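# Return atomic coordinates for the entry below.
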Amino acid sequence: MNKQQLAAKIWESANKMRSKIEANEYKDYILGFIFYKFLSDKEVQFLKKNEWTDEYIVDLNEDDAESVQMVRQNIGYFIAYDGLFSTWIAKGMDFTASDVTDAISAFNRNINPHHKKVFEGIFKTLETGLSKLGETSGARTKAIRDLIYLIKDIPMDGRQDYDVLGFIYEYLISNFAANAGKKAGEFYTPHEVSLLMSEIVAHHLKGRSAIKIYDPTSGSG
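All right, here's what the predicted structure looks like:
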């Protein structure tokens, strides 16, 4: 999937959420589900590299303390089979919004203590904000199902010649949230400008064995 195709996929995902939430909130939901897919796929890839078959993965649950510990030690978190993104997709019409809340709750309690600073709270929007996606449980389920079905084809295998997550983040910020923080003095810096600034600084500092950078306004850049 090239950047143009990915941009179209993100736009379609955002379009599904139109009228449900503010445009500047799109990124929080879309990125949340995309990153959960990334972590879910990463765990499956790790297991398969360690000779776990699909049949074994189906039996993966929190009661298997040895497997939970092994996964947490190696990738920093654990997701049971029922909480995998691919399992949500496989459920089809049996998928419900509660599958997400249950999975996020389980994810939070299965973070490796040494990785708390990395993973704790990263899915806060999915924990507390799903009610915005529909007035009823059925409406929320449909909204989430539509969204994850769009997201499921986004490549997360690292085979692309560009940073997929980085591109998604920049696309969402530039198209839907660029104006959100201006009242607070926050501004989105286009990728091309950031790249030029980096090249200028790198040229100026070339040849130095060590450099120090102080930028209190770096934000997410």
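
# rest of the way, CA atoms for contacts and neighbours
Fine.

# For this structure, which segments are assigned as helices?
3-16, 26-49, 54-58, 65-75, 85-91, 97-109, 116-119, 124-128, 137-151, 164-172, 191-205 (DSSP state H).

# Distance check, Glu22 against Gly32.
16 Å (Cα to Cα, to the nearest Å).

# now Ile89
With distances taken as Cα to Cα, Ile89 is found 16 Å from Gly32.

# To compare against the first, here's the next sequence to fold:
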Amino acid sequence: MAESKDLLQVLWSGADVLRGKMDANEYKTYLLGLIFYKYLSDSYLAKVYDLLNDETPDDLQEAQKQYEEVMKTEDAKDLLQELRESMHYTLEPDMTYVSILNDAKGNSFNREKLQAAFNRIQESDELFNGLFADVDLYSNRLGTGDQKQSATIAEVIKVLDGADLIHAKGDVLGNAYEYLIGQFASETGKKAGEFYTPHGPAQILCRIAMTGQENKRGLQVYDPCMGSGSLMLSCRNYSTEPDYIKYYGQELMPSTYNLARMNMFLHRVHPENQHLRNGDTLDADWPTDEETEFDVVTMNPPYSAKWSAAEGFKQDERFMDYGGKLAPKSKADYAFLLHGFYHLKQTGTMAIVLPHGVLFRGAAEGTIRETLLKNGSIYAVIGLPANMFYNTSIPTCIVVLKKHREGRDVLFIDASNLYEKEKKQNVMNEEHIDKVLELYNNRKSVDKLAYLASYEDIKANDFNLNIPRYVDTSEEEDEVDIKALTNSIKETNKAIKESNTALVDMLNNLTFSSSETETAINEFIEILKEV
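This is a model prediction of the structure:
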């Protein structure tokens, strides 16, 4: 853990350079972009050194020196060809992080060189297209005038020099990156819902979706609202064959899409296992021409988002088998759910986070829900604590879906009280996560926590899945002892009378300076005698 902590401290120090100049949503782009550039550059130099010396370098400055020397020889062409094939990109010696760092230390930092390095990487392979498009090295946010702007970037580059990204294991580096994304989400608040799912719900979602598929080699994971890709990548933690997982993800926001692409590389995901796309999930189906059904579908879509709900979607294969109904224009929740479910394999599992309204709202949503229940598609419903997510304080639920299973029963779990309160958010720790998984895997009714509802139960409730209808969390009131209560009231009344008598005796012994005061006290005494 020391390695991870040191890495986090260095990366967070880089954020400190930018904090105050702009808000977290903006400076995260600079910091994460520069970290990724450093990772690609340092990995490149390490590969150069390995090809020349057959070992990993202890010192990147030495690797830089050897690279500069070999590039002056006849071997340069062959070396670059090998690097292009293995790394998918090449860098000139003066485009490396080490070279630009040396410039920054010598007060000769040049933004044009850094921009040229970005351009070289982006143009090397379509994997990297537009990856640094959001990192504006000439923005006024960095300071007023060329000198201050360059100084800001140079300072971040110097600070990040302390991060050893070569010797950090894939999970350490990737997890540090995700930790930073989580920190930015916390700072940015409501703007952050687009790119991050908090740890507790993410682990529950992934562990459930992976249950029974942990040993599958070549597992295919799909997230059509992938954000930073953290949900898909979390599935690696529960696979015995993580290096063979294929990831298929789509994201609407270009900057968040780039974040997910970086995240894949930082988790050492092989390029051939990355199938990511920048696009609108509901507008046009994807994927359609490669793999179209997946073992695992994980989703945390934007809650109750608007969509067109155009009549044409009634002929769309994703939505056409649900009583001729579409998710309403003002609430796309079921559109996202049905899209993900359409792409689920017959043997797979889907887990999606949605607001509680999907469990009980009527009209078109009621028809869609009833169809899913009649088909046995809804496997479990898990109520999460309120205030878990950065973009909403409302309570949410996880809906688990499967295709063509035996039975139509539904497991309900009420996990709304399984959390610890922290400053801004409620947090589910490992103990809470394990409890939910225990309830899920046992699939039995547990007083106050879980209920395995038969199809008849659900039908009797008019296909309403509101969790309190099935899991009774109310506490019985203590029985009242009427005899004891009567005696208590008698004792209280007796004590009141005794106190009033004593007070009347005291008031009768008073002398008065005015007739008005004496009249008022006498009226008060009469009231006390009546009580």
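
# Quick TM-score on the pair, please.
The TM-score (TM-score structural alignment, normalised by the length of structure 1) is 0.79; 213 aligned residues with a Cα RMSD of 3.1 Å.

# about what we covered before: the more surrounded of Glu22 and Gly32 of structure 1?
Higher neighbour count among Glu22 of structure 1 and Gly32: Gly32, with 17 against 12, using other Cα atoms under 10 Å.

# list the contacts for that one?
Residues in contact with Gly32 of structure 1 (Cα atoms under 8 Å, 6 or more residues apart in numbering) are 122-123, 125-126.

# Show me the subset of those residues that structure 2 keeps too.
Retained in structure 2 by both residues aligned by TM-score structural alignment, their matches' Cα atoms under 8 Å are the following of those: 123, 126.

# Now neighbour count and distance to Asn2 of structure 1 too, for the contacts of Gly32 of structure 1, in TSV please.
Shown next, in TSV, are those (neighbours: other Cα atoms under 10 Å; distance: Cα to Cα, whole Å):
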residue	neighbour count	distance to Asn2 of structure 1
Ile122	16	27
Phe123	21	27
Thr125	15	28
Leu126	19	28
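
# from the contacts of Gly32 of structure 1, which is closest to Val100 of structure 1?
Proximity of the contacts of Gly32 of structure 1 to Val100 of structure 1 (Cα to Cα) peaks at Leu126, which lies at 7.7 Å.

# From Tyr26 of structure 1, how far out is that closest one?
12 Å.

# what does Ser220 of structure 1 give?
Relative to Tyr26 of structure 1, and taking Cα to Cα, Ser220 of structure 1 is found at 17 Å.

# Mind checking which of the two has more residues around it?
Taking other Cα under 10 Å, Ser220 of structure 1 and Tyr26 do not tie; Tyr26 has more neighbours (23 against 6).

# Contacts only, for the more buried one.
Contacts of Tyr26 of structure 1 (Cα under 8 Å, 6+ apart): 14, 17, 172, 176.

# how near is the last one to Leu130 of structure 1?
The reference is to Phe176 of structure 1. With Cα to Cα as the criterion, Phe176 of structure 1 and Leu130 of structure 1 are 19 Å apart.

# okay, now Thr486 of structure 2: neighbour count?
11.

# Okay, helices next: where are they in the stretch 401-531 of structure 2?
430-442, 455-460, 482-508, 515-530 (DSSP state H, counting those that start in this stretch).

# Would you format those helices as JSON lines with distance to Ser86 of structure 2 included?
Below are those laid out as JSON lines (distance: least, Cα to Cα, whole Å):
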{"stretch": "helix 430-442", "distance to Ser86 of structure 2": "39"}
{"stretch": "helix 455-460", "distance to Ser86 of structure 2": "55"}
{"stretch": "helix 482-508", "distance to Ser86 of structure 2": "83"}
{"stretch": "helix 515-530", "distance to Ser86 of structure 2": "97"}
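
# Of all those, which one comes closest to Asp333 of structure 2?
helix 455-460 (21.0 Å).

# Now do the buried residues in that closest one.
455, 458 (16 or more other Cα atoms under 10 Å).

# For the residue nearest the centre of structure 1, give me its contacts.
In structure 1, the residue lying closest to the centroid (Cα atoms, centre = their mean) is Phe35, at 1.5 Å. By Cα under 8 Å, 6+ apart, Phe35 of structure 1 lies in contact with Leu165.

# Gln45 of structure 1 versus that one, what's the distance?
Counting by Cα to Cα, the gap from Phe35 of structure 1 to Gln45 of structure 1 is 15 Å.

# Over to Gly221 of structure 1?
From Gly221 of structure 1 to Gln45 of structure 1 the distance is 29 Å (Cα to Cα).

# ditto for Val71 of structure 1
According to Cα to Cα, Val71 of structure 1 stands 11 Å off from Gln45 of structure 1.

# Asn179 of structure 1 too?
Asn179 of structure 1 is 38 Å from Gln45 of structure 1, where distance means Cα to Cα.

# what about the equivalent of Leu165 of structure 1 over in structure 2, how many neighbours?
Leu165 of structure 1 maps onto Gly174 in structure 2 when the alignment is built from TM-score structural alignment. Per other Cα under 10 Å, the neighbour tally for Gly174 of structure 2 reads 22.

# what about Gly174 of structure 2, distance to Tyr248 of structure 2?
Gly174 of structure 2 sits 18 Å away from Tyr248 of structure 2 when distances are taken as Cα to Cα.

# got it, and Thr492 of structure 2?
Using Cα to Cα, we find Thr492 of structure 2 at a distance of 73 Å from Tyr248 of structure 2.

# More neighbours: which of those two?
Each of Thr492 of structure 2 and Tyr248 has its neighbours counted (other Cα under 10 Å); Tyr248 has more, 24 against 11.

# Would you confirm that that one contacts Leu276?
Yes - between Tyr248 of structure 2 and Leu276 there is a contact at 5.6 Å, judged by Cα atoms under 8 Å.

# Quick one: the strands in the stretch 151-300 of structure 2, in order.
220-223, 246-251, 274-278, 294-299 (DSSP state E, counting those that start in this stretch).

# Of those strands, give the one that comes closest to Asp414 of structure 2.
Checking these against Asp414 of structure 2 by Cα to Cα gives strand 294-299 as the closest, at 20.0 Å.

# what's the matching range in structure 1 for that closest one?
Strand 294-299 of structure 2 lines up with nothing in structure 1 when matched by TM-score structural alignment.

# Run through the neighbouring helices and strands of that strand.
When contacts are defined as 3 or more Cα pairs under 8 Å, 6 or more residues apart in numbering; DSSP states H and E, strand 294-299 of structure 2 sits against helix 199-210, strand 220-223, helix 230-234, helix 333-342, strand 344-355.
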